[in-house]
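*Asks:* okay, predicted coordinates and the sequence, questions at the end:
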Amino acid sequence: MAANATRAKLRAESLAVARSLPAWFWLASLVVASVIVRWGFGRRMVAPWIMVDELVYSELAKSFAATGHFLVRDHSSGSYGFVYPVLISPAYRLYASVPQAYAAAKTINSVLMSLTAVPVYFLARRVITPALALVAALLAVAVPSTLYAGTMMTENAFYPIFVCAALALVLCLERPTLVRQLVLLAVCGLAYATRAQAVALVPALVTAPILLTWWRREPWRSLLAFRWLYGILGGALVVVSAGELARGHSPVAALGAYETAGHQHYAVGAVLKWLLYHVAELDLYLGLLPFAALVLLAALARRLDGAAQAFLATAVALSVWLVLEVAAFASLPTVHRVEERNMFYLAPLFFTALLLWIERGLPRPPRLAVPVVLTAVALPALLPYPSLLGVQVQSDTLELLPWWWLQDHVISIGEIRWV
């Protein structure tokens, strides 16, 4: 009895100490711990292996460190995002030895990936308690895709910047001041300069205020509060398109290295098929429940408070447009694979939605909850595992790696769906 009482007292004292520490202490500790873990995993990757992307970005960083210009093997290359090469360039400035510079660049990657926890925390704090916001930050840096910290890939910079863009959009929806709209556009511009995939942010910025207005049953003239956002976005599109046309290029040349994707023919049926596959794989990647929570909360959005509605409008708009963009790219005959690597940035939004759902008392009206849960459970079974499992999952679809191992060592492809 005495021993039990002592243990109970120690637990109570430990909890008291933990609660007395400020949230910033736990957030900083989480970032430091994540850096150490990411660095440890990164050390196991002894050389670049996602070709030719890693080679290109390491060359750009090396060139910028040495000359201030972006060159690949002494040839100008302005078609790639410059933000990530700039961020890892100090590694090549500090070390002449390629192995040392490579190791230092991976350390920078570990810091970048881990810093994602900070904007995730502040994003989650808009709708949930500090303790749960810390859980959201923890989940954000625990996803399998943080293993990309061991590669010379833009994912390392785009992940935290994308979450910053989501936070800026939430703040803008909550109170659409001129300053907040300008900050949102600046962060989105930074995201685009990191990775051309951020072009999906444009339709998301347009539709999020519309979705919020519809949920709140406000008059459509309330969208005038976002006139600066819409005006600058429209003006930027006109200026960029005119600039490319003046140079004799197609407007899609603004996509840089991804310009060819803008010249492709996209079949509606193929895009819809790959959209289904990407939604199903994202559902599987998240662990089903976060996916179901976001869908359920979106269906209940009109019953929620303003802060929750602003968050959900952001999460839904970003998720729909980003997944649609990735699915369209995957539908091309030269691709035909699930590009999880281009979607995992959405994970913090789904994790926050799950924690918001929990904090609000797990609202689950049967007429909504039953079909949502059944859909979330059934979607992964629709994936065409035989055609997806292969070498390509090592770089693009980490969630399928365990299933690939199961297929090779335990069960057949046909049984994977039942699992």
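*Replies:* Arrived safely, thanks for sending. Numbering: from 1, shown residues only.

*Asks:* CA atoms for contacts and neighbours, from now on please.
*Replies:* Fine.

*Asks:* residues touching residue 348, list them.
*Replies:* Neighbouring residues of residue 348 by C-alpha atoms under 8 Å, 6 or more residues apart in numbering: 120, 136-137, 139-140, 163.

*Asks:* pull the most distant pair out of those.
*Replies:* Of all pairs drawn from those, the greatest distance, 13.5 Å, lies between 139 and 163 (C-alpha to C-alpha).

*Asks:* before we move on, the earlier item: now the contacts of residue 348 in CSV, with secondary structure?
*Replies:* Below are the contacts of residue 348 laid out as CSV (DSSP: H, G, I helix; E, B strand; the rest coil):
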residue, secondary structure
120, helix
136, helix
137, helix
139, helix
140, helix
163, helix
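
*Asks:* just these now: which is nearest residue 361?
*Replies:* The nearest one, if we look at these relative to residue 361 and count by C-alpha to C-alpha, is residue 136, at 17.3 Å.

*Asks:* please, where are all the strands along this structure?
*Replies:* 71-72, 75-76 (DSSP state E).

*Asks:* hang on, the earlier thing: more neighbours: residue 139 and residue 163, which one.
*Replies:* Using other C-alpha atoms under 10 Å, the more surrounded residue of residue 139 and residue 163 is residue 163, with 25 against 16.

*Asks:* pasting the second one now:
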Amino acid sequence: MRSPDHGRWVIPALTFTYAAAAALYGWQAWSQGTPWIFPDETFHARAAESIAGAGSGSIGPVSGLLYSVVISPAWLFHDPVTSYNVAKLIGALVMCSVVVPAYLLARLFAGRLPSLVAAVASVAIPGMFYSSLLMQESVAYPYTTLVLYVLASGLAAGSRRRLAVAFVLGLIGPLIRPELVVLPIVVVVAVLVWIWLGDWARERRAGWTSAHWAAAAGVFLLLVATAAALGAAVSVGWRVAIQNPDDLVRYAALALGPLAAGVAILPVLAGPAVLTRRSAFTPVFLAAMAGFVVYVASKEAFLASRPDIYGTNDLLGERNLIYLSPVLFAAMAIWMEARRINLWALAGSTAVFAAMFAWIPYVFAEASAPHSPTVVSISHIASGLSHPAVRAALIVATVAAAAVVFLRKVAGVAMLAGVAALVVGWSLTGEINASNRSLDIGRALVDTQPRPLDWIDRATNGSPAVYVGQAKLRPPEILSLAFWNDSLTRLVTLGGEPTYGLILETHIASISGRLTDPERAEYVVSDREVEVAGARVASAKRWNLERVDGPVRVNAYEAGIWEDGWQEEDSYYTRFAARDVRGRVRVGLSQEASCGLEPHSRAEISVTDLATGQVVSTQEGPVYACASTSETVRVPPPPFRVRVHIAPTFVPAELDPHSMDTRHLGAVVSYQYLKRP
């Protein structure tokens, strides 16, 4: 362990680093217009609001509650925009504090200047973009680094008290972020590895025969199998993951690849190359790498087994591996002063990562991946390159980084300074690219919201309201609406798919238009395609607010229509209410906004009397490409339904290489109900 003397210039240097990082990330946080990672940010905000005593609901079972405690003072302000901005700023300031434990961790094993480089790099990783969001990473990242520092210092000093403190701190980790459940396991594994590598165990192994080694290997395998079985008994996720070992390898690679690329690859190669039996850094490095990688791989494998719930696009675990960054940068600091390196370990790690990049580069084509900021960054940088070109660039970068690690003996100060600048600069570039993407998403989302953002709270004076939407809703816009308005306590959609367990499906309970959920409400917010029976209180952009004070009933609603007016194969207009009114419905169909197929599509318009269940009329007509048309159909007294079926549909992206629209579109459709005079 190195001397604890830090020199007079270190504290000012760390202070400057913290101030510079806080200024950058504080500005990014203040510029973020609205949350967009749902439902995480909403849950954390609501819990913090309740802790501050400003919310209308109870705290409830929120995972990682200590993060919400940290940001809760922001909700002492009684303006939602101010509270949101202050909460982001708190997160940014806390996340930047990683410079201190990152420096102390590296300083245990390296000199002051390399340790400062490790601290600067730790606060420049792509994952720092989470500091501008209401995400638990802003507290979990520096906290994990602190735990790893206490663990390393306990091993280096042989202090049982510090090791006990590290274990206790590890137990607290899941209260900040559930994924930190791995921390106490990392502490235990590191201690066991340290004992195994220490003089006490080595002396007892000195006289072992091959039979002893075989027995020891058998005991080790038995312990691993027992631990796996116990884990499967208490964790559904782990049980599913170990049943699919191929998925464990796949998702470990999908997490490690972006992590390595995000920190310029060199630190992940330097780590294995500087490990020695007598260094306390070795058990910390091995335990942290094994613990976090196995956890992330098993979690992602479990999520992949449930695509109906978790989807298939965001299975990239870099988000849960950012905690390894300070350990990797500490390894780089050690390498900067190393007199020798382990060539076999360097060759092995180089081969592993080169093969990994040869296998998984397709992930870097993802334009937006909230769980992998490096994917966002590289997809931006390499937007004009083909997948083989990206693959080749990553493999060449891996070989070049290995060559630099190998040439440490002949490296001068200028070369080491260049390496430090490259690693920090590349990492910070990734953070800036990911942050810019986050800002773009936030701006686009907040532009969909009315002003003031809490217009529902103001109109209802804080009384509870429910949201009723139609099938083709855009969940982020609805969840953003709910974030800014505490009074919006329940979200349902007619004919849509449940979203995140937050937007639920409802149904028509009777021919009067009464809903199954909710049965009663005081206020109802509805999409403009849903006409709620009530007194209009306010309207803003695409939403109407009605006072109901009783059973929730809809007069009419449209379904199967996107926000931009396009339908795919089918859309519907359903009307309820009085039976003594006959009328007509004018149906408008257009392909002017995006020309469809030639010669043309055809539209079938059918009318169903919902009281009898009989189709009362059907008519067909052409929908010409680049043109508009309209048809007026007679309808019976409500309740009735008009259905528009268009075939064939077309995909704009297949007709226009510049289009990114992959929907199967029929036409822009509009419905207008005309009462008979």
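*Replies:* Cool, the structure landed. A quick note: this is a predicted structure, and the numbers were derived from the prediction, not measured.

*Asks:* where does the TM-score land?
*Replies:* Counting by TM-score structural alignment, normalised by the length of structure 1, the TM-score of this superposition works out to 0.77. Behind it: 352 aligned residues with a C-alpha RMSD of 2.6 Å.

*Asks:* quick one: the strands of structure 1 as JSON lines, columns for mean neighbour count too.
*Replies:* Formatted as JSON lines, those follow (neighbours: other C-alpha atoms under 10 Å):
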{"stretch": "strand 71-72", "mean neighbour count": "18"}
{"stretch": "strand 75-76", "mean neighbour count": "10"}
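
*Asks:* quick one: closest of those to residue 156 of structure 1.
*Replies:* strand 71-72 (20.3 Å).

*Asks:* what is the closest one packed up against?
*Replies:* In terms of contacts (3 or more C-alpha pairs under 8 Å, 6 or more residues apart in numbering; DSSP states H and E), strand 71-72 of structure 1 is packed against helix 53-67.

*Asks:* export the strands of structure 1 to JSON lines and tack on distance to residue 347 of structure 1?
*Replies:* Shown next, in JSON lines, are these (distance: least, C-alpha to C-alpha, whole Å):
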{"stretch": "strand 71-72", "distance to residue 347 of structure 1": "33"}
{"stretch": "strand 75-76", "distance to residue 347 of structure 1": "35"}
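
*Asks:* for residue 641 of structure 2, what are its contacts?
*Replies:* 572-575, 607-610.

*Asks:* which members of these are classed as buried?
*Replies:* Among the contacts of residue 641 of structure 2, those classed as buried by 16 or more other C-alpha atoms under 10 Å are 572-575, 607-610.

*Asks:* among these, which lie within helices?
*Replies:* Secondary structure assignment (DSSP state H) places none of these within helices.

*Asks:* nearest to residue 655 of structure 2 among those residues?
*Replies:* Among those, and counting by C-alpha to C-alpha, the member closest to residue 655 of structure 2 is residue 572, at 26.7 Å.

*Asks:* surely that closest one touches residue 585?
*Replies:* No: if you go by C-alpha atoms under 8 Å, residue 572 of structure 2 and residue 585 don't touch, sitting 11.7 Å apart.

*Asks:* related to what we said a few turns ago, narrow the contacts of residue 641 of structure 2 to those in strands?
*Replies:* 572-575, 607-609.

*Asks:* I'd like these laid out as CSV, including distance to residue 652 of structure 2.
*Replies:* Compiled in CSV, those are given as follows (distance: C-alpha to C-alpha, whole Å):
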residue, distance to residue 652 of structure 2
572, 23
573, 25
574, 29
575, 32
607, 29
608, 31
609, 35
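
*Asks:* what lines up with residue 290 of structure 2 in structure 1?
*Replies:* Counting by TM-score structural alignment, residue 290 of structure 2 corresponds to residue 320 in structure 1.

*Asks:* do residue 51 of structure 2 as well
*Replies:* By TM-score structural alignment, residue 51 of structure 2 lines up with residue 64.

*Asks:* who's in contact with the closest residue to residue 294 of structure 1 other than its chain neighbours?
*Replies:* Spatial nearest neighbour of residue 294 of structure 1, excluding adjacent residues (C-alpha to C-alpha, 6 or more residues apart in numbering): residue 353 at 5.2 Å. Residue 353 of structure 1 sits next to 290, 293-294, 297, 312 when contact means C-alpha under 8 Å, 6+ apart.

*Asks:* try it again at 10 Å.
*Replies:* 124, 127-128, 136, 289-298, 308, 311-312, 315, 347, 359 (C-alpha atoms under 10 Å, 6 or more residues apart in numbering).

*Asks:* can you check residue 43 of structure 1 too?
*Replies:* Neighbours of residue 43 of structure 1 in contact, by C-alpha under 10 Å, 6+ apart: 103, 106-107, 149-150.

*Asks:* residue 187 of structure 1 and residue 158 touch, don't they?
*Replies:* No: taking C-alpha atoms under 10 Å as the definition, residue 187 of structure 1 is not a contact partner of residue 158, at 11.1 Å.

*Asks:* these two: who's more crowded?
*Replies:* Taking other C-alpha under 10 Å, residue 187 of structure 1 and residue 158 do not tie; residue 158 has more neighbours (25 against 20).

*Asks:* counterpart of that one over in structure 2?
*Replies:* If you follow residue 158 of structure 1 across to structure 2 using TM-score structural alignment, you land on residue 140.

*Asks:* what residues does stretch 387-397 of structure 1 touch?
*Replies:* Residues contacting stretch 387-397 of structure 1 (C-alpha under 10 Å, 6+ apart): 49-51, 144-145, 148, 281-282, 285, 336-344, 398-401, 403-405, 407, 413.

*Asks:* buried stuff in stretch 56-73 of structure 1?
*Replies:* 56-65, 69-72.

*Asks:* burial measure for the closest residue to residue 288 of structure 1 other than its chain neighbours, as a count.
*Replies:* Excluding its sequence neighbours, the residue lying closest to residue 288 of structure 1 (C-alpha to C-alpha, 6+ apart) is residue 376, at 5.6 Å. Look at residue 376 of structure 1: counted by other C-alpha under 10 Å, it has 22 neighbours.

*Asks:* kindly report the same for residue 265 of structure 1.
*Replies:* 10.

*Asks:* could you do residue 405 of structure 2 as well?
*Replies:* Other residues close to residue 405 of structure 2 by other C-alpha under 10 Å number 24.

*Asks:* tell me the counterpart of the residue nearest to residue 294 of structure 1 in structure 2.
*Replies:* Aligned partner of residue 353 of structure 1 by TM-score structural alignment: residue 331.

*Asks:* do you know how far that match is from residue 276 of structure 2?
*Replies:* 12 Å (C-alpha to C-alpha, to the nearest Å).

*Asks:* common neighbours of the two, please.
*Replies:* Common neighbours of residue 331 of structure 2 and residue 276 (C-alpha under 10 Å, 6+ apart) are residue 282.

*Asks:* ok but residue 489 of structure 2 is inside a strand, no?
*Replies:* Yes: counting by three-state DSSP, one finds residue 489 of structure 2 located in a strand.

*Asks:* I'm done for today, thanks for sticking with me.
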